[in-house]
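Student: The following comprises the amino acid sequence and a computationally predicted model.
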Amino acid sequence: MSVVAVIGGQWGDEGKGRIVDLLAQHAHMVIRYSGGNNAGHTVINDRGVFKLHLIPAGIFNPSTANIIGTGVVVDPASLLEEMETLAAADVSFDRLYISDRAHVILPYHREQDRLQETLRGDGKIGTTGRGVGPAYSDKMERIGLRMADLRDEHTLRQQLARAASMKNAFFRALNGPQVVAEELFEQLRAYGQRLRAHIVPSHPLVQRALQRGERILLEGAQASLLDVDWGTYPYVTSSAPGAAGACQGSGIGPRHLSRILGVYKAYTTRVGGGPFPTELRDETGDLLRERGHEYGTTTGRPRRCGWFDAVAARYVAELNSLTHLVITKLDVLDPLPVIRICTGYRLKGELIDYMPTLASELERVEPIYEELPGWQSDTSAVRDYAALPANARRYLERLAELIGVPLAIISVGASRDASITRVPVEALFA
């Protein structure tokens, strides 16, 4: 038995999709453990280019079981649309399962999301407006609906009436639209009928896989610097994207984790508001954005780009007990004559090697940089580590040294085969 978790090491968009797609070819089961359709993975394989938002990237392997885990919030309309797109490419859903304990994103969550973001004024977080935060909030308030409710008309009507009453009081105060419970009931009942075959108790499935000694892959969304507890609060997501959340959202105890892979870009990006110490607002930042195609999978928003932040990267490694390091998009740096790595911060004249808790302080830090020579040659066709330019290897090894985690995989392109493996994928599941 081996359980491998894939964790985003920065502010998301690190290329986890291609790594999960690569690893999923060797997994018996893939579990998406957190987040909602506010995140997306781009997967490129022999079937084409796919934008996944809820469905695990293992869906392209017909022998792999794919579970949308308990820690995910599911927008049924978005999920069905995603399934229709994949069905057009002859993707099978025979082994797609949705935890009946996963919570549901409802239309009023999206409206609430937009209203609350407007109320924040200049303090906007940069939410995608997909209703993810309000759905998690209702989960904690104990007025949420779960996928199991969509299969039981009595429970659905009862839970929806209770939630609608509370939501309508909220919307009246903000002159928002009222929730018509009976109309929404019919809509949700129809979703339940269409998804009924996939909504299952996930706990027995996962436990049986563990007992059989199967290879299980835990697929993350967003990233550790967006963690609601440990991220750059309040500019964070509403879930726990790290290793602890992987256990909680999948229903697998922590002692079963065999490997924890942290995925980092060879540089750093961020979408939406929030502090970003190494952000580049110049031609280099523009070059990274265009070469890296740094536009959101879900929203199309341009991403903010900057140098690699080793202070933040080490923080994530420590929080998640990372066992292996994955560096993506190394090829984006190919043309640069000089590459910089942030190795510390200066705050109020004092050198620090940790991330401040307050977003206002992180916004004011001055990054301390180390400069390394670039390699200025094309790495996109390289598949063997020894064949990389010497300066590229030097850069990668310096990142691993600063983070304190050994390198396992380096990607130099978007496709599944554009990878350099220092640790064979089979060994990661050993």
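Tutor: That came through, no problem.
Student: From here on, just use CA atoms for contacts and neighbour counts.
Tutor: OK.
Student: where do the helices sit along the stretch 201-350 of the chain?
Tutor: 202-211, 243-250, 283-291, 310-320 (DSSP state H, counting those that start in this stretch).
Student: Is it possible to get a markdown table of the ones you listed that adds distance to G126 and mean neighbour count?
Tutor: Putting the helices of the stretch 201-350 of the chain into a markdown table (distance: least, CA to CA, whole Å; neighbours: other CA atoms under 10 Å) gives the following:
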| stretch | distance to G126 | mean neighbour count |
| --- | --- | --- |
| helix 202-211 | 33 | 15 |
| helix 243-250 | 23 | 22 |
| helix 283-291 | 19 | 16 |
| helix 310-320 | 21 | 21 |
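Student: Tell me which of the ones you listed approaches Y136 most closely.
Tutor: Evaluated over these, closeness to Y136 peaks at helix 243-250, with 12.8 Å, by CA to CA.
Student: helices and strands around the closest one, which ones?
Tutor: Identification of packing neighbours for helix 243-250 by 3 or more CA pairs under 8 Å, 6 or more residues apart in numbering; DSSP states H and E yields strand 2-8, strand 215-219.
Student: can you list those strands in TSV and add mean neighbour count and distance to T268?
Tutor: Below are the helices and strands packed on helix 243-250 laid out as TSV (neighbours: other CA atoms under 10 Å; distance: least, CA to CA, whole Å):
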stretch	mean neighbour count	distance to T268
strand 2-8	26	12
strand 215-219	27	21
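Student: With distance to L388 as extra columns, can I get those strands in CSV?
Tutor: Below are the helices and strands packed on helix 243-250 laid out as CSV (distance: least, CA to CA, whole Å):
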stretch, distance to L388
strand 2-8, 25
strand 215-219, 29
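Student: K167: neighbouring residues, count only.
Tutor: 19 (other CA atoms under 10 Å).
Student: how much space between it and I143?
Tutor: In this view, K167 and I143 are 10 Å apart by CA to CA, to the nearest Å.
Student: Second structure follows, compare the two:
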Amino acid sequence: MPVSVVVGGQFGSEGKGKVALELARRSKESHVIVVRVGGSNSGHTGYTKDKRKYALRQLPAGCIDRNVDVVFPAGSYIDVNILLEEIELLQYPKDRIFISPYARIISDEHKLWEAGSKLGRDIGSTGSGVGAAVLASVARGAQNFPLSSLDAQHCETLSAFVCDTSERLRKWLSKGSRVIIEGSQGFGLSLLEGGYWPKATSRSTTAAAALSEAGLSPLDVDEVVMVLRSYPIRVAGESGPLFGETTWEEIARRKGSDLDLREYTTVTKKLRRVGVFDVKQVKHALDVNKPNILVMNHLDYIGKSHDLDNTESELSKFIVKTQDMLGQSINFFGFSPFDIFSANKIFV
């Protein structure tokens, strides 16, 4: 079955949104559906073909061209106000948005609880309410738990979007449509397998988990795409260990550039921490996710695309060394927010 699962292999911000958008644009199938799992605690960035930037927290970046169906399955967490704002921002066709009745709603109550929990200080949480919404859902109305849980079928504001998304996805797949599951965050943040608990997010962020949240079968998948970046990041504050932590200024110095490379988080607008490529972590991510496609973004932090033709360049040496240590080829290279290279061909 034509299902692509896009996941991050580090700590998020690897460029999954750009990749999901690229998969949608070059799909051989005429009908494409993008499934957004997770919640509003991470930003997904993509650019239109005329290079207008959209940083989205609810809608998937894979929908920026406004020509795909968008599904929020049972394993999604929805901040209603953010979703409606993004629908308005993109002027997205409302008849192309489908929400499972079992998708959970993030409330002001959840955000307030997180603000009082000090998770933002202790683990670098964005405080978006997703973790509290997960807790409330798992508590199942327990009398001694302080938070309530609401699903989409009981949220009047979303009533026009609610349908049986599992049934709809199955019908689309039976007709040969392409489904792209746009995962959120990265493997190192995964609650179960990432290895950094409690400095983790509130969900599992693997390909298998994304598929489960989407309500689909492992037998549906023909493509697992793992996205990496040359220099991994973590969010600001006490967000957990980061191998070979360095500075943005040092990365620019190594490249021989005086450009300001500093990155800021989409949700909290704080300066990201940055480290060097951690082969051990990525190999663990490869073992758990078993991707058949690897994408490496942010290679412009090491060199330029034309350096790929020079086997003696720092860029070529980095790619060869990385592939050798991972034991797997990198299929696509990214040097900007707009495109990826494969076998000397650029997809725009």
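Tutor: Now that the structure is in, tell me what you want to look at. Just so it is clear, the structure is predicted and the values come from calculations on it, not from any experiment.
Student: need the helices of the stretch 201-350 of structure 1 in CSV with distance to L22 of structure 1, can you?
Tutor: Converted to CSV, the helices of the stretch 201-350 of structure 1 look like this (distance: least, CA to CA, whole Å):
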stretch, distance to L22 of structure 1
helix 202-211, 20
helix 243-250, 19
helix 283-291, 22
helix 310-320, 22
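Student: nearest to A359 of structure 1, of the ones you listed?
Tutor: Checked against CA to CA, the stretch from these lying closest is helix 310-320, at 13.2 Å.
Student: Quick one: end-to-end length of stretch 14-32 of structure 1, please.
Tutor: 16 Å.
Student: Show me which residues of the longest strand anywhere in structure 2 are buried.
Tutor: Ranked by residue count, the top strand of structure 2 under DSSP state E comes out as strand 221-229. Neighbour-count burial for strand 221-229 of structure 2, counted by 16 or more other CA atoms under 10 Å, picks out V221, E223, V224, V225, M226, V227, L228, R229.
Student: What lines up with the first one in structure 1?
Tutor: When the structures are aligned by TM-score structural alignment, the residue of structure 1 matched to V221 of structure 2 is L257.
Student: My guess is its match contacts V4. True?
Tutor: Yes - L257 of structure 1 is within contact range of V4, at 6.3 Å (criterion: CA atoms under 8 Å).
Student: how far away is T379 of structure 1 from A392 of structure 1?
Tutor: In terms of CA to CA, T379 of structure 1 sits 9 Å off from A392 of structure 1.
Student: likewise N61 of structure 1?
Tutor: Distance from N61 of structure 1 to A392 of structure 1, by CA to CA: 33 Å.
Student: Between the two, tell me which one has more neighbours.
Tutor: For N61 of structure 1 versus A392, neighbours defined as other CA under 10 Å are more numerous around A392 (23 against 19).
Student: Translate the more buried one into the numbering of structure 2.
Tutor: That one, A392 of structure 1, aligns with L315 by TM-score structural alignment.
Student: can you check W230 of structure 1 too?
Tutor: Per TM-score structural alignment, W230 of structure 1 is aligned with E193.
Student: residues contacting its match?
Tutor: F187, S204 (CA atoms under 8 Å, 6 or more residues apart in numbering).
Student: ok, now how distant is it from V221 of structure 2?
Tutor: When E193 of structure 2 is compared with V221 of structure 2 (using CA to CA), they lie 21 Å apart.
Student: hang on, the earlier thing: shared neighbours of L257 and V4 of structure 1, which are they?
Tutor: Shared contacts of L257 of structure 1 and V4, defined by CA under 8 Å, 6+ apart, are absent.
Student: what's the neighbour count on L195 of structure 1?
Tutor: Neighbour number of L195 of structure 1 under other CA under 10 Å is 18.
Student: how close does the longest strand of structure 2 sit to structure 1?
Tutor: Once fitted to structure 1, strand 221-229 of structure 2 is off its aligned match by 0.9 Å on average (mean CA distance after the TM-score superposition for structure 1).
Student: in the stretch 201-348 of structure 2, which spans are strands?
Tutor: 221-229, 233-234, 273-274, 293-297, 332-333, 340-342, 345-347 (DSSP state E, counting those that start in this stretch).
Student: Reformat these as JSON lines; add distance to V162 of structure 2.
Tutor: Compiled in JSON lines, the strands of the stretch 201-348 of structure 2 are given as follows (distance: least, CA to CA, whole Å):
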{"stretch": "strand 221-229", "distance to V162 of structure 2": "25"}
{"stretch": "strand 233-234", "distance to V162 of structure 2": "35"}
{"stretch": "strand 273-274", "distance to V162 of structure 2": "39"}
{"stretch": "strand 293-297", "distance to V162 of structure 2": "33"}
{"stretch": "strand 332-333", "distance to V162 of structure 2": "36"}
{"stretch": "strand 340-342", "distance to V162 of structure 2": "35"}
{"stretch": "strand 345-347", "distance to V162 of structure 2": "35"}
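Student: what's the closest of the ones you listed to A285 of structure 2?
Tutor: strand 221-229 (8.8 Å).
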